[in-house]
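Visitor: please work out how this folds:
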Amino acid sequence: MSSPTDPSPFAPAPDWLGLVGAWQRGEVPREALTGPLTQLGSDQGETVQTLISGLLARARQVAGERGAGPGADSDASTDNWRAELLACRARTWASPASAGLLVGPTTLLLTDGRQGVVLGRPGLRALPGSVSASLLLLCQTIVMADDAVDAQELGKLRQQRIDSTSTSLSEIKPVQ
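Guide: The predicted model follows:
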């Protein structure tokens, strides 16, 4: 039987809501959730959208049982959120089922541009549509910037290899 983090294409699809719950309860490490999410193909944004909808439905159910709406700690300051966002890694899924994932030091943010959630150990918070759209744009920007830096670094490495090869080849004396 395969583990939830098994990237094998023949592995059964994880129970996403169960995996989120297990992470929030401390039963599995965060990588048990982020690993399978990041292994989804670029055309599998619909899976992320379904997860977001399921999490929002669960949040509404829990809020109904408590008699209150989903919310975040009122103590969360702007500086804390800024630090969290600056430390994020991002993953995006392409259209037509666009979605984005931000993995911060203490939270996970999932968005499809229309709706989104902030996941933490203690619970989750639904995001307004405007924030969800901005977070999807942020995810896409981070990924594009990372790809650009990777391409630039790859170009530098290629040039270094060419330079080192030409230098070392010029130092070889011909046999006479």
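Visitor: only C-alpha atoms from now on, for both contacts and neighbour counts.
Guide: OK.
Visitor: helix, strand, or coil at the residue most central in space within the chain?
Guide: Nearest to the mean C-alpha position of the chain, counting by C-alpha atoms, centre = their mean, stands Leu101 at 3.1 Å. Here Leu101 is recorded as strand under DSSP: H, G, I helix; E, B strand; the rest coil.
Visitor: so who does it touch?
Guide: Contacts for Leu101 were tallied using C-alpha atoms under 8 Å, 6 or more residues apart in numbering; they are 90-92, 108-111, 139.
Visitor: the longest helix belonging to the chain to strand 99-103, inter-axis angle?
Guide: When the chain is scanned for its longest helix (criterion: DSSP state H), the result is helix 129-170. Helix 129-170 runs at 70 degrees relative to strand 99-103, counting by axes from the mean of the first three to the mean of the last three C-alpha atoms, to 10 degrees.
Visitor: now find how far off-centre helix 129-170 is within its chain.
Guide: The chain centroid and the centroid of helix 129-170 are separated by 18 Å under C-alpha atoms, centre = their mean, to the nearest Å.
Visitor: give me the helices and strands touching it, please.
Guide: strand 89-93, strand 99-103, strand 108-111 (3 or more C-alpha pairs under 8 Å, 6 or more residues apart in numbering; DSSP states H and E).
Visitor: what about 10 Å?
Guide: Here helix 129-170 touches strand 89-93, strand 99-103, strand 108-111, strand 116-119, strand 124-127, going by 3 or more C-alpha pairs under 10 Å, 6 or more residues apart in numbering; DSSP states H and E.
Visitor: let's see this one next, to set against the first:
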Amino acid sequence: MFMPGAYSSRMSDAFPSGTGPSLLDLLIEWQEGVGDRDRLIQRLTQLGPEQGAQVQQLIQEVQNSLAPTPSHAAPPPSPAEWRSELMACRARVWPAPDPAGLLVGPDVMILTDGHAGTIVRDHGARTLPGSVAASLMLLCQTIIMAQNAVDAQELSRLQQQRITANSTSLSDIEPVQ
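Guide: As a prediction, the model looks like this:
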């Protein structure tokens, strides 16, 4: 379990000074119930494509702060619950030079860089084994590629509709003689 209180008074280097709370501080605020998960997600999604190192840093900060999971902790979700959570995820990917991925589901937020990863919930976090982190990075990339393909198909369909609509309306215009 992530121990948020241990870091709430420190600011990380995830963001330059003067730009607000760090990613770690936003995560801690969310888990302590004084912040909003959407604010953390918004900050993460506003990072530019070349800022994956900040996501990697957040993963390391969370993993360095993890305490052993208490024996009375909630049991892990069933495979069906986990599958449902993953199917509902939205994704964001930061490409090279510092690859990282984000999956946001109804109840979890997953951060991965392909080598390390963590599952973050409102009440704690768990470290992912390297093989799972790699698989989740591929899932992030697959979701993005699928969305781009759907967007391209939709764009093509809309362009074809526009061409058809223009050619129909243009054919109604009488030529000048």
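Visitor: before we move on, back to that, adding distance to Ile162 of the first structure, write the helices and strands packed on helix 129-170 of the first structure out as a markdown table.
Guide: Below are those laid out as a markdown table (distance: least, C-alpha to C-alpha, whole Å):
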| stretch | distance to Ile162 of the first structure |
| --- | --- |
| strand 89-93 | 32 |
| strand 99-103 | 37 |
| strand 108-111 | 42 |
| strand 116-119 | 46 |
| strand 124-127 | 49 |
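Visitor: so which of these gets nearest Lys173 of the first structure?
Guide: strand 89-93 (49.5 Å; C-alpha to C-alpha).
Visitor: contacting residues around the closest one?
Guide: Strand 89-93 of the first structure is contacted from outside by 37-48, 98-105, 108-112, 136-144, 146, using C-alpha atoms under 10 Å, 6 or more residues apart in numbering.
Visitor: could you check how far that strand is from the centre of its chain?
Guide: 4 Å.
Visitor: cool, and stretch 33-41 of the first structure?
Guide: 8 Å.
Visitor: report the buried residues of it.
Guide: Neighbour-count burial for stretch 33-41 of the first structure flags 33-34, 36-38, 40 (criterion: 16 or more other C-alpha atoms under 10 Å).
Visitor: in the second structure, what stretch matches that stretch?
Guide: Mapped onto the second structure using TM-score structural alignment, stretch 33-41 of the first structure spans residues 40-48.
Visitor: any idea which element the alignment partner in the second structure of Thr50 of the first structure lies in?
Guide: Taking TM-score structural alignment, Thr50 of the first structure has Gln57 as its aligned residue in the second structure. For Gln57 of the second structure, the host element (DSSP states H and E) is helix 52-64.
Visitor: next one: Pro68 of the second structure
Guide: Using DSSP H and E, no helix or strand contains Pro68 of the second structure.
Visitor: separation between it and Val108 of the second structure?
Guide: Computed as C-alpha to C-alpha, to the nearest Å, the Pro68 of the second structure to Val108 of the second structure distance reads 19 Å.
Visitor: contacting residues around stretch 56-75 of the first structure?
Guide: The contact list for stretch 56-75 of the first structure (C-alpha under 10 Å, 6+ apart) reads 17, 50-55, 115-120, 122-127.
Visitor: switch the cut-off to 7 Å
Guide: By C-alpha atoms under 7 Å, 6 or more residues apart in numbering, the list of residues contacting stretch 56-75 of the first structure from outside reads 125-126.
Visitor: with that, I have no additional questions.
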